[in-house]
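Undergrad: Structure for this input, please:
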Amino acid sequence: MGTQQLEGKVALITGGSRGIGRAIAERLGRDGATVAITYARDEAAANEVVERIRKDGGRAVALHAPLGQPGDGAALWAAFDAQAGEYAPDGAVDIIVNNAGIGRSSDLASLTEEEFDEVFAVNVRAPFFIVQEGLKRLRDGGRIINISSGVARIAMPEIIAYGSTKGALDTFTLNLAKELGARGITANSVAPGVIDTDVNASWLRGNPEVEAHVASMAALGRVGQPEDVADIVAFLASDDARWVTGQVIDATGGYGL
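TA: The predicted structure is shown next:
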């Protein structure tokens, strides 16, 4: 078990079935929060996360809530009401973690309008309307944590649209912090660098030269792990971070310094 400093809190985590989202869900669960995770396709993976949290003594539920289509925010909260009522009978939450996203895009020359629209729909529009729909549910003193990326500050033209979505997400965070501060709600972004997840497995794992190169770019000299990000999110979700808002927390291990 964790610190239990989130006991009595309800957390919604989008894209919680794998990678960084899974690590966040498991960490917040260990800290005592009731965790609702969303998934788009892999129900088995989502259920595995739920069972892992429950096995450790926590409370969790998985919600099928694909993102990227008009009305996805409202549909997500409808799924929350339908499936998480046992844990949140009043429909209220304390923590919203916008983690789900498309982690790729093409370069400027080859990017299509369809690809542009898709990555912005999932990475920017969905968090915006999830929060908009969730504001009446988010308790005073709550937390909004948006998972951004180091590419919002590091130029990577080969994934230009993806980087642009994360810059937009950081601006969204800044404005949320200003607007919601009177309610004691904090809003912050966490910006990971290269993290060893299944999304990056095809080019990172099993390739010592690539892994060594990525590690050499970080001041701390290694490839990031999902738990590195989850622990920062846990801090921001806790009362220890009550005086931190409107910030982008770099979680790259000092990449590109």
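Undergrad: Please make it C-alpha for all contacts and neighbour counts, starting now.
TA: Will do.
Undergrad: all helices for the stretch 1-150 of the chain, in order.
TA: For the stretch 1-150 of the chain, the helices defined by DSSP state H, counting those that start in this stretch occupy 19-30, 43-55, 72-83, 113-120, 126-134.
Undergrad: what's the angle from the longest one to helix 19-30?
TA: Going by axes from the mean of the first three to the mean of the last three CA atoms, to 10 degrees, helix 43-55 is angled at 30 degrees with respect to helix 19-30.
Undergrad: hmm, back to that, so which of the helices of the stretch 1-150 of the chain is the most packed in?
TA: Of all those, helix 19-30 has the most neighbours on average by mean count of other CA atoms under 10 Å, namely a mean of 26.
Undergrad: From the contact counts, what lies against that helix?
TA: In terms of contacts (3 or more CA pairs under 8 Å, 6 or more residues apart in numbering; DSSP states H and E), helix 19-30 is packed against strand 10-13, strand 34-39, helix 43-55, helix 226-237.
Undergrad: Report the contact partners of Asn123.
TA: Residues in contact with Asn123 (CA atoms under 8 Å, 6 or more residues apart in numbering) are Ala100, Gly101, Ile102, Thr165, Lys166, Leu169.
Undergrad: Same question for Leu28.
TA: Applying CA under 8 Å, 6+ apart, the residues contacting Leu28 are Leu6, Ala11, Thr34, Val35, Ala234.
Undergrad: Surely the third one and Arg59 touch.
TA: Yes: counting by CA atoms under 8 Å, Thr34 touches Arg59, with 4.9 Å between them.
Undergrad: For these two, list the residues in contact with both.
TA: Tyr87.
Undergrad: gap between Gln132 and Asn200?
TA: 31 Å (CA to CA, to the nearest Å).
Undergrad: swap in Gly256?
TA: Distance from Gly256 to Asn200, by CA to CA: 19 Å.
Undergrad: hang on, the earlier thing: Thr34 and Arg59: which has the busier surroundings?
TA: Using other CA atoms under 10 Å as the criterion, Thr34 and Arg59 rank with Thr34 on top: 29 against 20.
Undergrad: remind me, longest strand of the chain?
TA: Using DSSP state E to define each element, the chain has its longest strand at strand 138-147.
Undergrad: Give me the buried stretch members for that one, please.
TA: Of all the residues in strand 138-147, those buried under the rule 16 or more other CA atoms under 10 Å are Leu138, Arg139, Asp140, Gly141, Gly142, Arg143, Ile144, Ile145, Asn146, Ile147.
Undergrad: Show residues contacting whichever helix or strand comes after it.
TA: Once the chain leaves strand 138-147, the next helix or strand it forms, by DSSP states H and E, is helix 160-180. For helix 160-180, the surrounding residues in contact (CA under 8 Å, 6+ apart) are 102-108, 116, 119-120, 123-124, 128, 146, 148-149, 151-153, 155-156, 185-189, 245-248.
Undergrad: what's the distance between Thr186 and Thr245?
TA: Relative to Thr245, and taking CA to CA, Thr186 is found at 5 Å.
Undergrad: With neighbour numbers in mind, choose between those two.
TA: Thr186 (30 against 24).
Undergrad: another one to check against the first:
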Amino acid sequence: MTAGKSAGTTTKIAIVTGGSRGLGRNTVVHLAKRGVSSIFTYRTNQAEAGKVVGLVEEQGQQAIALPLDTGKVSEFDPFVKRVWESLAQLGAERFDYLVNNAGTSNHTPIEQTTEEELDGLYNVHFKGVFFLTQKLLPLIRDGGRIVNISSGLTRVAIPGSASYASMKGAVEVLTRYLAKELGPRQIRVNTVAPGAVETDFSGGMVRDNPEINKRVAEFTALGRAGLPDDIGPMIASLLAEDNRWVNAQRIEVSGGMAI
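TA: The predicted model follows:
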């Protein structure tokens, strides 16, 4: 699934996991607005992925949508092969940016969390991020950028979020180690931690439940819940050359949540 004009070797290319919806979708579109083509993943909804390709095409850039379950490491080697083939379609041998965004939610109290639930979160949010990044390192350019998506819940403890937030905390530690180990290649690695955002994440809880939306607004300094357009442009700007000296940081993008 591709779209857009023919890319030259100077065109920046991003890989964004979970790019068919929510924050991933918004990031892909805002990267396109900055002249960046994308290879993005979707899990099952090919129709939604196709819509994102169309939005990228409207910006005059290229996009390739690839299916991937980021919780299954066994899929990563075939996926990397498809990435290599997709890069060839885009006229490139390497990509520039990696955004580890794909994720699932969980709101089960610690006493009720099952081993299956915890393993599922671990596979997607930490093991998947760790090994997909590892598998893609040979294809990312020296001087490239990696952004790992975390959560405001690693700083603010809200009951029912322990298992999810703990995996995001592990990703934040991994970010610092990646920055250190990839420093010789001049690859910058940062964490972006969104606050509560109105998307379909968690079943659209913040977007569709007026009571929850109101509570989020009340403990946010700017007086509202976040929107996808608050996050995607920030990630796109963080990947840009203007922010080349930002490295190994956790950047919370929450409108001043719980301060």
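Undergrad: picking up where we left off before, of the helices and strands packed on helix 19-30 of structure 1, which is nearest Gly73 of structure 1?
TA: strand 34-39 (11.6 Å; CA to CA).
Undergrad: mean per-residue distance, that closest one to structure 2?
TA: Compared with structure 2 after fitting, strand 34-39 of structure 1 deviates on average by 0.6 Å (mean CA distance after the TM-score superposition for structure 1).
Undergrad: list the helices and strands that strand packs on?
TA: Using 3+ CA pairs under 8 Å, 6+ apart: strand 34-39 of structure 1 touches strand 10-13, helix 19-30, helix 43-55, strand 59-64.
Undergrad: Now render those as a markdown table, adding distance to Asp94 of structure 1.
TA: Formatted as a markdown table, those follow (distance: least, CA to CA, whole Å):
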| stretch | distance to Asp94 of structure 1 |
| --- | --- |
| strand 10-13 | 5 |
| helix 19-30 | 12 |
| helix 43-55 | 18 |
| strand 59-64 | 15 |
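Undergrad: Figure out which of those is closest to Val223 of structure 1.
TA: helix 19-30 (13.6 Å).
Undergrad: okay, and that closest one goes to which residues in structure 2?
TA: Using TM-score structural alignment, helix 19-30 of structure 1 corresponds to residues 22-33 of structure 2.
Undergrad: if we can go back for a sec, how big is the offset of the longest strand of structure 1 relative to structure 2?
TA: With mean CA distance after the TM-score superposition for structure 1, strand 138-147 of structure 1 averages 0.5 Å from its match.
Undergrad: tell me, that strand lands on which residues of structure 2?
TA: The aligned range for strand 138-147 of structure 1 is 140-149, by TM-score structural alignment.
Undergrad: Distance from the matching stretch to the middle of the chain?
TA: With CA atoms, centre = their mean, to the nearest Å as the basis, stretch 140-149 of structure 2 stands 12 Å off its chain's centre.
Undergrad: got it, and stretch 98-106 of structure 1?
TA: On CA atoms, centre = their mean, the centre of stretch 98-106 of structure 1 falls 10 Å from the chain's centre.
Undergrad: in that stretch, what's buried?
TA: Buried-residue list, stretch 98-106 of structure 1, by 16+ other CA under 10 Å: Asn98, Asn99, Ala100, Gly101, Ile102, Ser105, Ser106.
Undergrad: on that earlier part again, would a markdown table of the helices of the stretch 1-150 of structure 1 with distance to Gln225 of structure 1 be doable?
TA: Converted to a markdown table, those look like this (distance: least, CA to CA, whole Å):
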| stretch | distance to Gln225 of structure 1 |
| --- | --- |
| helix 19-30 | 8 |
| helix 43-55 | 17 |
| helix 72-83 | 28 |
| helix 113-120 | 24 |
| helix 126-134 | 24 |
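Undergrad: which one of these lies closest to Val210 of structure 1?
TA: Comparing those by CA to CA, helix 19-30 comes nearest, at 19.7 Å.
Undergrad: average distance between that closest one and structure 2?
TA: Mean deviation for helix 19-30 of structure 1: 0.4 Å (mean CA distance after the TM-score superposition for structure 1).
Undergrad: so which of the helices and strands packed on strand 34-39 of structure 1 gets nearest Ala219 of structure 1?
TA: Here helix 19-30 is closest among those (CA to CA), at 20.9 Å.
Undergrad: With respect to Tyr39 of structure 1, which of the buried residues of stretch 98-106 of structure 1 is nearest?
TA: Nearest member of the buried residues of stretch 98-106 of structure 1 to Tyr39 of structure 1, counting by CA to CA, is Ala100, at 8.4 Å.
Undergrad: residue in structure 2 matching the closest one?
TA: In structure 2, Ala100 of structure 1 lands on Ala102 (TM-score structural alignment).
Undergrad: and the closest residue to its match other than its chain neighbours, how far is that from Glu181 of structure 2?
TA: Here the nearest residue to Ala102 of structure 2 in space, its sequence neighbours aside, is Gly18; by CA to CA, 6 or more residues apart in numbering that works out to 4.1 Å. Going from Gly18 of structure 2 to Glu181 of structure 2 by CA to CA gives 26 Å.
Undergrad: Neighbour count for the two, which is higher?
TA: Gly18 (27 against 11).
Undergrad: Now do that one against Ala221 of structure 2, distance only.
TA: Distance, Gly18 of structure 2 to Ala221 of structure 2, by CA to CA: 29 Å.
Undergrad: Likewise for Ala236 of structure 2?
TA: In terms of CA to CA, Ala236 of structure 2 sits 24 Å off from Ala221 of structure 2.
Undergrad: swap in Lys33 of structure 2?
TA: Lys33 of structure 2 is 29 Å from Ala221 of structure 2, by CA to CA.
Undergrad: same check, this time on Thr44 of structure 2
TA: 37 Å.
Undergrad: Report the aligned residue range of structure 1 for stretch 161-176 of structure 2.
TA: With TM-score structural alignment as the criterion, stretch 161-176 of structure 2 aligns to 159-174.
Undergrad: repeat for stretch 236-253 of structure 2
TA: By TM-score structural alignment, stretch 236-253 of structure 2 lines up with residues 234-251 in structure 1.
Undergrad: ok now do the residue nearest the centre of structure 2, which residues does it touch?
TA: Closest residue to the average C-alpha location of structure 2: Asn101 at 2.0 Å, with CA atoms, centre = their mean. For Asn101 of structure 2, the contacting residues are Val16, Thr17, Gly18, Gly19, Leu23, Gly24, Asn148, Ile149, by CA under 8 Å, 6+ apart.
Undergrad: What is the neighbour count of Gly256 of structure 1?
TA: 12.
Undergrad: against structure 1, where does stretch 62-73 of structure 2 fall?
TA: Taking TM-score structural alignment, stretch 62-73 of structure 2 hits residues 59-70 over in structure 1.
Undergrad: Please consider this matter closed, and thank you.
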